[in-house]
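Asks: Provided below for reference: sequence and predicted model.
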Amino acid sequence: MSLLGLISDVHGDPIGLELAWAHLTVMGAGAIVCAGDLVGYGPSPDRAVAFLEGRQIPSVRGNHDRWALERGPGEPDEFGGGTPGEETLEALKRLESSLVLERGGMIVVVVHGSPRGDMEFIAPRTHPPYVLDSYLDTLGADAIVHGHTHRPMWYRSSRDRLVVNPGSIISAPVVATSRTFATLDTATRDVRFFDVESGNPVEVPAWPGSG
């Protein structure tokens, strides 16, 4: 199937995650990928990570996932989130900083912040089209999926390549969040965004300078 579900920044919110998964399942997504930050801020990191693992949703390691590992077992989250259990920490250890997958003839690269690192924010001021094009060229990617900013975005190059941030899943009022997820149709290269709770479409303007 050509529809790829895109989620990011779950942040220990299994309710938002389960809602997004349910909407994507009804939409007919053949696969779902997550651009990291499974834990941090939210109250239920164990339940969120178990859900992703149970449904074999691949994810990259976000900065909050890395920090949880650096803190170690039993150490509280300085951002107020629930403390990950040992099984969750073991799952976080297995995550890579990037994923490469082929879907419908497209090479899709998944990172958290940017290809440069999990703490880099992709923003219009710092990432005009030539910077995003350079990422796509360097990686040999048809699409880059990222997260971290909690703000949905999409950029289409003049060569019909994409950079997409689906926004953040977390709905808990402990951090600014878009409460959105996205889909990428690998047959048409169409990107769409949706509200986590209702599943209704959300309009997201194209990145400045999109082709």
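Replies: Looks like it came in fine.

Asks: C-alpha from now on. contacts and neighbour counts both.
Replies: Will do.

Asks: so Tyr135 is in which element?
Replies: Element membership for Tyr135 (DSSP states H and E) is helix 129-139.

Asks: In that helix, which of the residues would be classed as buried?
Replies: 129, 132-133, 135-136, 139 (16 or more other CA atoms under 10 Å).

Asks: Output the residues you listed as JSON lines; include the columns distance to Gly54.
Replies: Below are those laid out as JSON lines (distance: CA to CA, whole Å):
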{"residue": "Pro129", "distance to Gly54": "37"}
{"residue": "Leu132", "distance to Gly54": "33"}
{"residue": "Asp133", "distance to Gly54": "35"}
{"residue": "Tyr135", "distance to Gly54": "32"}
{"residue": "Leu136", "distance to Gly54": "31"}
{"residue": "Leu139", "distance to Gly54": "30"}
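
Asks: Quickly name whichever of these is closest to Thr88.
Replies: Sorting those by how near they are to Thr88, with CA to CA, puts Leu139 at the top with 30.1 Å.

Asks: Just to check, Trp154 is in contact with Leu162?
Replies: Yes - the criterion here is CA atoms under 8 Å, and Trp154 meets it with Leu162 at 7.0 Å.

Asks: Those two: who's more crowded?
Replies: Leu162 (24 against 20; other CA atoms under 10 Å).

Asks: Tell me the helix or strand right after the lengthiest helix in the chain.
Replies: Ranked by residue count, the top helix of the chain under DSSP state H comes out as helix 14-27. Note on helix 14-27: by DSSP H and E, the next helix or strand toward the C-terminus is strand 31-34.

Asks: Going by neighbour count, list what's buried in that next one.
Replies: Under the neighbour-count criterion of 16+ other CA under 10 Å, strand 31-34 has 31-34 buried.

Asks: how about those in JSON lines, adding distance to Leu101?
Replies: Compiled in JSON lines, these are given as follows (distance: CA to CA, whole Å):
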{"residue": "Ala31", "distance to Leu101": "11"}
{"residue": "Ile32", "distance to Leu101": "11"}
{"residue": "Val33", "distance to Leu101": "10"}
{"residue": "Cys34", "distance to Leu101": "12"}
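
Asks: ok, so of these, who is nearest Asp185?
Replies: Ala31 (11.0 Å).

Asks: let's bring in a second one:
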Amino acid sequence: MFFPHSGGSPASYKEFAACLAGSAHTAAVHYPGRAERYREPSFTSVHTLADEIADRLPAWLGESPALFFGHSLGAAIAYEVVRRVPDQHRMLLVASGHPAPSRLELPPLAGPGGDPDGPLVSLVSALGGDTPEILEHPVLRQMFLPVIRADLTAHAGYRPAPGSVIRCPLIALEGDADPLTNRSDMHAWSKHTLSTFHHHTFPGGHFFINHHIPRITDIMRAAMRQEEAAA
């Protein structure tokens, strides 16, 4: 199951789903306030959203290993959803492009001057991804900025419960030029699981995953095979 980044939607993972076709059933979480759910208010709390997703999980989870992949904001949401599953046997978490929850510190979204969107646009532009064209289009920009602002505001307000951990294997993925993470913050994920921990570094910035989909899906398949063999 894929958990999108701030401003993202299930379409963000269509190439991942294509690479995993035939070896895994894939699904992606669709956050409110965008695409087909644009009429719904955006979520304001990572914890509340995780509660809602976890309540619906039993209908999706089966007997096969369940891997949750979250990038950036999605990593925090995926982590909190896993924490809410009573039986984490045969589950795996892949946390990508996000410091350990205990190390989270996001850049400010507001700044001085008369342009309230300035810092937000600068942050989104610096991180790259698929958004530069959107920011240059007046109508799309007007639609996109409120969504990503709401996501980032909820993200900035997120704090894990003191001493929170999960009980399943955890894999951390990092871009070596990502301005929002560093090696120490990524390795701190190891303190959030009572099971095994692995860390992989890739060339690239915050959206490094878009350039390494085959290798990342290979890591996911290997992790699922290992979990299947251990069952």
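Replies: Nice, thanks for sending it over. Treat the numbers as computed from the prediction; the structure is a model and nothing was measured.

Asks: Give me the TM-score for this pair.
Replies: Here the superposed chains carry a TM-score of 0.37, computed using TM-score structural alignment, normalised by the length of the first structure; 135 aligned residues with a CA RMSD of 5.7 Å.

Asks: between the helix or strand that contains Phe193 of the first structure and helix 14-27, how many degrees?
Replies: Element membership for Phe193 of the first structure (DSSP H and E) is strand 190-195. Here strand 190-195 of the first structure points in a direction 140 degrees away from that of helix 14-27 (axes from the mean of the first three to the mean of the last three CA atoms, to 10 degrees).

Asks: Who are the packing partners of strand 190-195 of the first structure?
Replies: With contacts defined as 3 or more CA pairs under 8 Å, 6 or more residues apart in numbering; DSSP states H and E, strand 190-195 of the first structure has these neighbours: strand 180-185, strand 201-202.

Asks: Now do Leu170 of the second structure against Glu136 of the second structure, distance only.
Replies: Relative to Glu136 of the second structure, Leu170 of the second structure is positioned 38 Å away (CA to CA, to the nearest Å).

Asks: So for the two, which residue has more residues nearby?
Replies: Leu170 (25 against 10).

Asks: correct me, but the more buried one touches Leu92?
Replies: Yes - using CA under 8 Å, Leu170 of the second structure is in contact with Leu92, at 6.1 Å.

Asks: tell me which strands and helices the longest helix of the first structure is in contact with?
Replies: helix 45-54.

Asks: Does anything pack onto the helix it packs on? Which helices or strands?
Replies: Under the contact criterion of 3+ CA pairs under 8 Å, 6+ apart, helix 45-54 of the first structure touches helix 14-27, helix 86-93.

Asks: which one of these is the most hemmed in?
Replies: When you average the neighbours per residue for each of these (mean count of other CA atoms under 10 Å), helix 14-27 leads with a mean of 19.

Asks: That one to strand 180-185, inter-axis angle?
Replies: Here helix 14-27 of the first structure runs at an angle of 30 degrees relative to strand 180-185 (the same axes, to 10 degrees).

Asks: Between helix 45-54 and helix 14-27 of the first structure, find me the angle.
Replies: Using the same axes, to 10 degrees, the direction of helix 14-27 of the first structure lies 20 degrees away from that of helix 45-54.

Asks: on that earlier part again, and which of the buried residues of strand 31-34 of the first structure is nearest to Leu17 of the first structure?
Replies: Compare each of the buried residues of strand 31-34 of the first structure with Leu17 of the first structure using CA to CA and the shortest gap goes to Cys34, at 10.4 Å.

Asks: circling back to that earlier point, show me which positions of the strand holding Phe193 of the first structure end up buried.
Replies: For strand 190-195 of the first structure, the buried set under the neighbour-count rule, 16+ other CA under 10 Å, comprises 191-195.

Asks: Make TSV from the residues you listed and add distance to Trp21 of the first structure to it.
Replies: Output for the buried residues of strand 190-195 of the first structure, formatted as TSV (distance: CA to CA, whole Å):
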residue	distance to Trp21 of the first structure
Val191	17
Arg192	15
Phe193	14
Phe194	12
Asp195	12
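
Asks: which two in these are spaced the farthest apart?
Replies: Val191 and Asp195 (14.0 Å).

Asks: so how far is Arg71 of the first structure from Val33 of the first structure?
Replies: Relative to Arg71 of the first structure, and taking CA to CA, Val33 of the first structure is found at 26 Å.

Asks: go on, Glu102 of the first structure?
Replies: Glu102 of the first structure is 34 Å from Arg71 of the first structure, by CA to CA.

Asks: rewinding a little: show me which pair in the buried residues of strand 31-34 of the first structure is furthest apart.
Replies: Using CA to CA, the two most remote members of those are Ala31 and Cys34, lying 10.4 Å apart.

Asks: returning to what we had before: can you say which of the helices and strands packed on strand 190-195 of the first structure is packed in most?
Replies: Mean neighbour counts for these (mean count of other CA under 10 Å) peak at strand 180-185, with a mean of 25.

Asks: Give the other helices and strands that the helix or strand hosting Thr48 of the second structure contacts.
Replies: Thr48 of the second structure is part of helix 46-56, with elements assigned from DSSP H and E. Contact here means 3+ CA pairs under 8 Å, 6+ apart; on that basis helix 46-56 of the second structure packs against helix 73-83.
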